[in-house]
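[1] predicted coordinates and the sequence they were generated for:
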Amino acid sequence: MLQKNKISSFVELGKFLAQFSLDNSQRNHEVQHNDRFFDSFETLLALSQSHNGWFTQEQVYFAANSWAEALTDENLSKWLSNYDFSKVQPKTIGLILAGNIPLVGFHDFLSVLISGHNVLVKTSSNDQHLIKFLANYLIAVDESLEERIKFTDGKLENFDAVIATGSNNTARYFEYYFKNKPSIIRKNRNSVAILNGNESHEDLVSLGEDIFRYFGLGCRNVSKLFVPKGYNFDTFFKAIFEYQDVIHYEKYSNNYDYNKAVFLMSNFKLLDNGFLTLKEDQSYSSPISSVFYENYESLSDLKKRLENDKDQIQCIVSNGLTENSIKFGQTQKPQLWDYADNVDTLEFLISV
């Protein structure tokens, strides 16, 4: 019954978020606490870009809509049905959140609370406002959560376990600092797509969503393409042309100009369509406005390589060319049970 109460609070949050649309937000009078929160959230979404230049209205509304779709009774019940929370003794779980894309740390926040623990959150300076607003809405729905949700701007202290997300460099600090605590430490990862030349125009248009959503800043964004030897990129460039407006956003445009200039000054051979460069490179992590690519001759050899490099890869996108690959256009629409770095957060929280 207690688990059902926890689910219902997040279902209410999902209903609240479902009201908001970039084109036409519509107030649903059946949603709880709208008189207090609806207008304020619209204002926050409008101001998000002033807090973080990458958080355009299109991107923050997309993030809000994605969570509205995820936070349903059906999804939450399906997600939680495989776990036994009966022996969980409430602990304080520290969260150190990233801020590369809007609400990127909300899954960890949700997981801690839904498992019965208390949460102590240190937000990223790049995303301080959205998750705090949603926390306040949840507290309005269920006042008991007020004692279970805390935020800190300073040093993370007085916690029993920690989930920390950062770069490979900060991960080394986290691993040292939290060495005596149960922890999940997340590092840099990137996503890749495997093409074989048989993809439809619609597949490649959808691949553009995997590349350009959130301007490519997320670990689930495709930053590397594997293509068969002799692959003709004309069909790829034709398909992604509908994302051309990305170049009109100044921060993206500045990155495109800078990174292209650096590549050209280094005499790298580039493929370029005026808003995205393709560079042949063995690395997985490409800079903003660029995607790396690499040729493969044997799909079986490529699978072995990706398995060996799995600690560097978040998602693999293809038309079923590898086991557990994600369909084109779906990388930024993970299900609740699609865990970052393939680490089961709820299993960790139950074991703490």
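    Alright, I've got the coordinates. Numbering: from 1, shown residues only.
[2] alpha carbons only for contacts and neighbour counts from here, please
    Noted.
[3] let me know the secondary structure of the nearest residue to Q332 once chain neighbours are set aside.
    Nearest residue to Q332, sequence neighbours excluded (CA to CA, 6 or more residues apart in numbering): R220, at 6.4 Å. Under DSSP: H, G, I helix; E, B strand; the rest coil, the three-state class of R220 is coil.
[4] contacting residues around R220?
    Counting by CA atoms under 8 Å, 6 or more residues apart in numbering, R220 touches N190, S191, D210, Q314, C315, T331, Q332.
[5] quick one, strands of the stretch 51-200 of the chain?
    Secondary structure of the stretch 51-200 of the chain (DSSP state E, counting those that start in this stretch): strands located at 92-96, 118-122, 149-151, 161-165, 183-186, 190-194.
[6] for F37, find the nearest of the ones you listed.
    strand 149-151 (18.4 Å; CA to CA).
[7] and here's the other structure:
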Amino acid sequence: MSKFNITDTINTFSELGRQLTAPDAQLMEVIETERQHNAWFTPKSVLNAVTATGRMLNKADLEQWLKKYNITGDGNKKVGLVLAGNIPLVGFHDVLCVLVTGNRALIKASSQDARLVKYVLNLLVEIDNRYADQFSFVERLEGFDAIIATGSNNTSRYFEYYFGKVPNIIRKNRNSIALLTGNETAEQLAALGHDIFDYYGLGCRNVSKVLVPEGYVFNFFFESIEHFAPIIHHHKYNNNYDYNKSIYLVNRDEHLDNGFLLLKQDTSLTSPLACLFYETYTDLQSAEKQLQQQSDNLQCIVTTAPLQTQNQVVNFGQSQHPQLWDYADGVDTMDFLSNL
């Protein structure tokens, strides 16, 4: 292929970003029909994911992101990608990293999210056809020089067994958490609703648990997220809500219920769908200690409290809007690919 330079790369991907933030009729048709293949991929969810990806690919951020790395465009390694499919376009960032480093992506897409990522990459080729030979979709990964694989704690063991002999990034389950101080405004808690409910809570950046000060009363929290109530009309979400509610009632587990979200005190980080776990803390220092103990299991922390932490900290409503340099599991994918 003819050689890229950094300016070409930035121009190409910022144009892709522009097209994703203002979807044309053809892309809107893809967005509208995704739910036929995956009931969780409602038009609203898919549109959110597509436009969030588009906003991420803005020229200023692309320039800021790429200048940190020594990218020659000479990368010629075949990088196998095992993409997750829990939310729309969730694996796109890995594909992006492989392409901008000049490497070739061998993509094992999830059956849950195969069509959307193919469509977006076809858009990329229309913008710059030099990318046409930089990726391929495969049913079986072979002939690769490196691997980036995303899965569950169970599948990660298989990944380590099969891919352990080549340079790799293997990701496991992670969750996100919110730390509340009790001083949040209605607007901040409403924004937190997006961190909890966007993509129905299926993403690793979705808040599955909140830490609250001792004696915290949840009435104001429930009032502030009331506008998310229509989520209960999604049949799969509703099934999860009904199932978990019946379990709590049968087991006589103490919980709070606002009609579309179940709130339960629990030490676990991973809550079932339609549920939110919480724990209390005595002071900010003890809350930080709890977060430090869980740091390897956390994707991001949603709070306005001043924290000293290795984990990514974001403001309310921002967990599902990562920037280009917000790497999954805190592992710098670009650094890994640049040094193959």
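    Okay, I see it. The shown structure was predicted, so the numbers you read here are calculated from the model rather than taken from an experiment.
[8] would you turn the strands of the stretch 51-200 of the first structure into JSON lines with distance to Y258 of the first structure and mean neighbour count?
    Shown next, in JSON lines, are these (distance: least, CA to CA, whole Å; neighbours: other CA atoms under 10 Å):
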{"stretch": "strand 92-96", "distance to Y258 of the first structure": "31", "mean neighbour count": "23"}
{"stretch": "strand 118-122", "distance to Y258 of the first structure": "32", "mean neighbour count": "23"}
{"stretch": "strand 149-151", "distance to Y258 of the first structure": "37", "mean neighbour count": "17"}
{"stretch": "strand 161-165", "distance to Y258 of the first structure": "28", "mean neighbour count": "23"}
{"stretch": "strand 183-186", "distance to Y258 of the first structure": "29", "mean neighbour count": "20"}
{"stretch": "strand 190-194", "distance to Y258 of the first structure": "21", "mean neighbour count": "24"}
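[9] will you turn those strands into CSV that also has distance to A63 of the first structure?
    Formatted as CSV, the strands of the stretch 51-200 of the first structure follow (distance: least, CA to CA, whole Å):
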stretch, distance to A63 of the first structure
strand 92-96, 19
strand 118-122, 20
strand 149-151, 21
strand 161-165, 19
strand 183-186, 21
strand 190-194, 19
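[10] what's the closest of the contacts of R220 of the first structure to Q3 of the first structure?
    Q332 (27.6 Å).
[11] would you mind measuring from the closest one to F233 of the first structure?
    24 Å (CA to CA, to the nearest Å).
[12] look at these two and report which has more neighbours.
    Using other CA atoms under 10 Å as the criterion, Q332 of the first structure and F233 rank with Q332 on top: 18 against 13.
[13] map the more buried one across to the second structure for me.
    In the second structure, the residue paired with Q332 of the first structure according to TM-score structural alignment is Q320.
[14] residue with max distance from the center of the first structure?
    N267 (33.8 Å; CA atoms, centre = their mean).
[15] mind checking the SS state of that one?
    Per three-state DSSP, the secondary structure class of N267 of the first structure is coil.
[16] what's it aligned with over in the second structure?
    Using TM-score structural alignment, the partner of N267 of the first structure in the second structure is R252.
[17] quick one: distance of stretch 276-285 of the second structure to the chain centre.
    Centroid separation between stretch 276-285 of the second structure and its chain, computed with CA atoms, centre = their mean, to the nearest Å, is 24 Å.
[18] so it matches what in the first structure?
    Residues 291-300 of the first structure are matched to stretch 276-285 of the second structure when aligned by TM-score structural alignment.
[19] what does that stretch rub up against?
    Residues outside stretch 291-300 of the first structure that contact it (CA under 8 Å, 6+ apart): 222-230, 276-286, 302.
[20] of the contacts of R220 of the first structure, closest to S8 of the first structure?
    Closest to S8 of the first structure, out of all of these and judged by CA to CA, is Q332, at 24.8 Å.
[21] tell me which helix or strand the closest one sits in.
    Q332 of the first structure belongs to no helix or strand when assigned by DSSP states H and E.
[22] helices and strands around the longest helix that the first structure contains, which ones?
    Ordering each helix of the first structure by length in residues (DSSP state H) puts helix 34-51 first. On a contact count with 3 or more CA pairs under 8 Å, 6 or more residues apart in numbering; DSSP states H and E, helix 34-51 of the first structure meets helix 57-70, helix 130-141.
[23] quick one: buried residues of the first one?
    Meaning helix 57-70 of the first structure. Q57, Q59, V60, Y61, F62, A63, A64, N65, S66, W67, A68, A70 (16 or more other CA atoms under 10 Å).
[24] mind checking what T56 of the first structure lines up with in the second structure?
    When the second structure is aligned by TM-score structural alignment, the residue opposite T56 of the first structure is T42.
[25] list the contacts for that match?
    Taking CA under 8 Å, 6+ apart, one finds E32, E34, R35 in contact with T42 of the second structure.
[26] among these, the buried ones, what's the ChimeraX command?
    Selection of the buried residues among the contacts of T42 of the second structure in ChimeraX, burial being defined by 16+ other CA under 10 Å:
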select :32,34
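[27] what remains of the contacts of T42 of the second structure once you look at the first structure?
    Retained in the first structure (both residues aligned by TM-score structural alignment, their matches' CA atoms under 8 Å) from the contacts of T42 of the second structure: E34, R35.
[28] include distance to G201 of the second structure when you put the contacts of T42 of the second structure into TSV, please.
    Formatted as TSV, the contacts of T42 of the second structure follow (distance: CA to CA, whole Å):
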residue	distance to G201 of the second structure
E32	20
E34	18
R35	17
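[29] closest one of the contacts of T42 of the second structure to D94 of the second structure?
    When the contacts of T42 of the second structure are compared against D94 of the second structure (criterion: CA to CA), the nearest one is E34, at 21.4 Å.
[30] excluding sequence neighbours, find me the nearest residue to the closest one.
    Leaving aside its chain neighbours, E34 of the second structure sits nearest to F41 (5.9 Å; criterion: CA to CA, 6+ apart).
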